[in-house]
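J.: The sequence isn't on hand, but the structure is:
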């Protein structure tokens, strides 16, 4: 489906905010509750946050719940939820086993899977940019346990094309230019409290303004059982950089708003920056 054939009526989307735990089943139960709430608010597409299914005590803990691509309890949960509620689900991220080009038993792929309302998988994106941060007592290096992806991913939704990205990807605008003309960019995330307070909203609004599209960001938000604190502030931003909806506090919840093709057309018509690009 191309944007020329996208539906013109507003399309309702939701971002889920979570405070995930080291217990997979507890996280899936909470995600199921929030998906049902979003569907009850009329959402037709639901975005989960990065690591929605698991936030372990140690980075290596995710290796114990990794799944083989194509089957596993987390993948079945996402497909079943999409089918049950008749919504598109963009499944935050889950750890997939590295099998190609050679197996890597010490690392996983941090993967986003997309399921349509029939529960059929429609897209897959493996996170490209891996977070590394050192400040005081905070220390993160995703490359120790995650193998980076390499392929940009865009899929067709009823309202237009959707570009997939994850968390730290947000700091690399060249990734979003590679997506081409999209109606929506999604950013499932687990921004730390430190980096989120400093840069989260600024980066999200910048990506919306420079690509003249909507940005939907689902975040982890709160103090986790492993001691990590995440920033939250899940939100939907329109092509002019205005915040359509936002969760202003920590804790689980749902942010719901509409993708309006007319708004995209209006912004691009009045300030045709997308058409004026010279360097590609």
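T.: Cool, the structure landed. Given the structure is predicted, the values throughout are model-derived calculations rather than measurements.

J.: Could you use CA atoms for every contact and neighbour count after this?
T.: Will do.

J.: where exactly do the helices run in the stretch 151-280 of the chain?
T.: 173-178, 193-211, 261-270 (DSSP state H, counting those that start in this stretch).

J.: Need these in JSON lines (columns: distance to residue 134).
T.: Formatted as JSON lines, those follow (distance: least, C-alpha to C-alpha, whole Å):
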{"stretch": "helix 173-178", "distance to residue 134": "22"}
{"stretch": "helix 193-211", "distance to residue 134": "11"}
{"stretch": "helix 261-270", "distance to residue 134": "39"}
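
J.: Could you dump those into TSV with mean neighbour count added?
T.: Rendered in TSV, the data for these read as follows (neighbours: other C-alpha atoms under 10 Å):
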stretch	mean neighbour count
helix 173-178	15
helix 193-211	18
helix 261-270	15
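
J.: Counting neighbours, what do you get for residue 166?
T.: Each residue near residue 166 was counted by other C-alpha atoms under 10 Å, and the total is 26.

J.: putting a second one here so we can go through both:
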């Protein structure tokens, strides 16, 4: 299998400043010495995550058939010869979704709507109802958004993929421990792109911790960013099944265990 490179942009997201965030991504890539086959951006990278009301994020949400953000990402995909996996607030009819869009030189290719919901997602968004897997340069990829990683019920459905791409808005470290556990138990790479900066609301200020990282199928951390805005490109070379599953079919073993415990 061909080695695949991933660029992680740990963005200092400016709340409600869509054009500013898009321009920041362009500037970061323009100043990078190398841009990967796939560029990963945080959850809701263009708008921020927390607001005083649902109406605020709804007014920033976009219909993907005529999305300014997707058009800009597609133009950058052409410029930097990459594919974006990026969190964007989506509007479809009267519904709103916390969505990840997969965008290449030709525009929108795929999308995934966040399935898990914390108290803020429930205020702003409808729940997604299907997973996303896609292939790129011979690699099978799955997408999870932030809180999704906490739920094995979601992550086990991705048992056949090589890499989980995981845009996030984490404020603390616990979610990284969960991401490591998912990589170890599934035998997959988990690539988490977190954000930095703040979302300021009337009720409180949320601070995001950065720390974007990649875990190998062995649960080993291949690299970690600090708490500042940063960009890192990494080549994933070993995409073979983790050695802890040597001689074992994980799915058949889970099925057998479920049968015994039922």
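T.: Cool, the structure landed. Note that the structure is a prediction, hence the values are computed from the model and not measured.

J.: hmm, back to that, any idea which of the helices of the stretch 151-280 of structure 1 gets closest to residue 28 of structure 1?
T.: With C-alpha to C-alpha as the criterion, residue 28 of structure 1 lies closest to helix 193-211 of the helices of the stretch 151-280 of structure 1, at 23.5 Å.

J.: Outside of the closest one itself, list whatever touches it.
T.: Outside of helix 193-211 of structure 1, the residues that reach it under the criterion C-alpha atoms under 8 Å, 6 or more residues apart in numbering are 170-171, 173, 176-177, 181-182, 191, 214-215, 217, 229-232, 237-242, 273-274.

J.: what about residue 128 of structure 1, which SS state?
T.: Counting by DSSP: H, G, I helix; E, B strand; the rest coil, the backbone at residue 128 of structure 1 sits in coil.

J.: Alignment lookup: residue 161 of structure 2 to structure 1.
T.: Taking TM-score structural alignment as the criterion, the aligned counterpart of residue 161 of structure 2 in structure 1 is residue 182.

J.: I'd like to know how far its match sits from residue 261 of structure 1.
T.: Using C-alpha to C-alpha, to the nearest Å, residue 182 of structure 1 is found at 11 Å from residue 261 of structure 1.

J.: follow-up on the earlier one: and the contacts of helix 193-211 of structure 1, which of them are in strands?
T.: Assigned to strands by DSSP state E, the following of the contacts of helix 193-211 of structure 1 qualify: 214, 215, 217, 229, 230, 231, 237.

J.: Find the residue closest to residue 214 of structure 2 in space, skipping its chain neighbours.
T.: With sequence-adjacent residues excluded and distances taken as C-alpha to C-alpha, 6 or more residues apart in numbering, residue 214 of structure 2 is closest to residue 191, at 4.5 Å.

J.: Around the aligned partner of the one you found in structure 1, how many other residues sit close by?
T.: For residue 191 of structure 2, the aligned position in structure 1 is occupied by residue 216, per TM-score structural alignment. Each residue near residue 216 of structure 1 was counted by other C-alpha under 10 Å, and the total is 30.

J.: How about residue 40 of structure 2?
T.: Applying the criterion other C-alpha under 10 Å, we find 26 residues in the vicinity of residue 40 of structure 2.

J.: In contact with it, which residues are there?
T.: When contacts are counted by C-alpha under 8 Å, 6+ apart, residue 40 of structure 2 touches 6, 7, 8, 9, 84, 85, 86, 165, 167, 193.

J.: export those to CSV and tack on distance to residue 95 of structure 2 and neighbour count?
T.: Shown next, in CSV, are these (distance: C-alpha to C-alpha, whole Å; neighbours: other C-alpha atoms under 10 Å):
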residue, distance to residue 95 of structure 2, neighbour count
6, 32, 21
7, 31, 24
8, 30, 28
9, 29, 23
84, 24, 28
85, 22, 26
86, 19, 25
165, 25, 22
167, 22, 29
193, 26, 30
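
J.: Looking at those, spot the one nearest residue 24 of structure 2.
T.: When the contacts of residue 40 of structure 2 are compared for distance to residue 24 of structure 2 (C-alpha to C-alpha), residue 9 wins out at 10.0 Å.

J.: The closest one is in contact with residue 38, isn't it?
T.: No - using C-alpha atoms under 8 Å, residue 9 of structure 2 is not in contact with residue 38, being 10.9 Å away.

J.: tally of neighbours for residue 277 of structure 1?
T.: Close neighbours of residue 277 of structure 1, defined as other C-alpha under 10 Å, add up to 8.

J.: now do residue 109 of structure 1
T.: The local packing of residue 109 of structure 1 (other C-alpha under 10 Å) involves 24 other residues.

J.: what do we get in structure 2 for it?
T.: For residue 109 of structure 1, the residue aligned by TM-score structural alignment is residue 97.

J.: so which strand or helix has that match?
T.: Counting by DSSP states H and E, the element that carries residue 97 of structure 2 is strand 95-104.

J.: how close does the match of residue 109 of structure 1 sit to residue 211 of structure 2?
T.: 26 Å.

J.: Then residue 3 of structure 2?
T.: The spacing between residue 3 of structure 2 and residue 211 of structure 2, counted by C-alpha to C-alpha, is 24 Å.

J.: Which of these two has more residues huddled nearby?
T.: Taking residue 3 of structure 2 and residue 211 together and counting by other C-alpha under 10 Å, residue 211 has the greater number of neighbours (24 against 13).

J.: isn't the more buried one right next to residue 226, touching?
T.: Yes - applying C-alpha under 8 Å, one finds residue 211 of structure 2 in contact with residue 226, separated by 5.0 Å.
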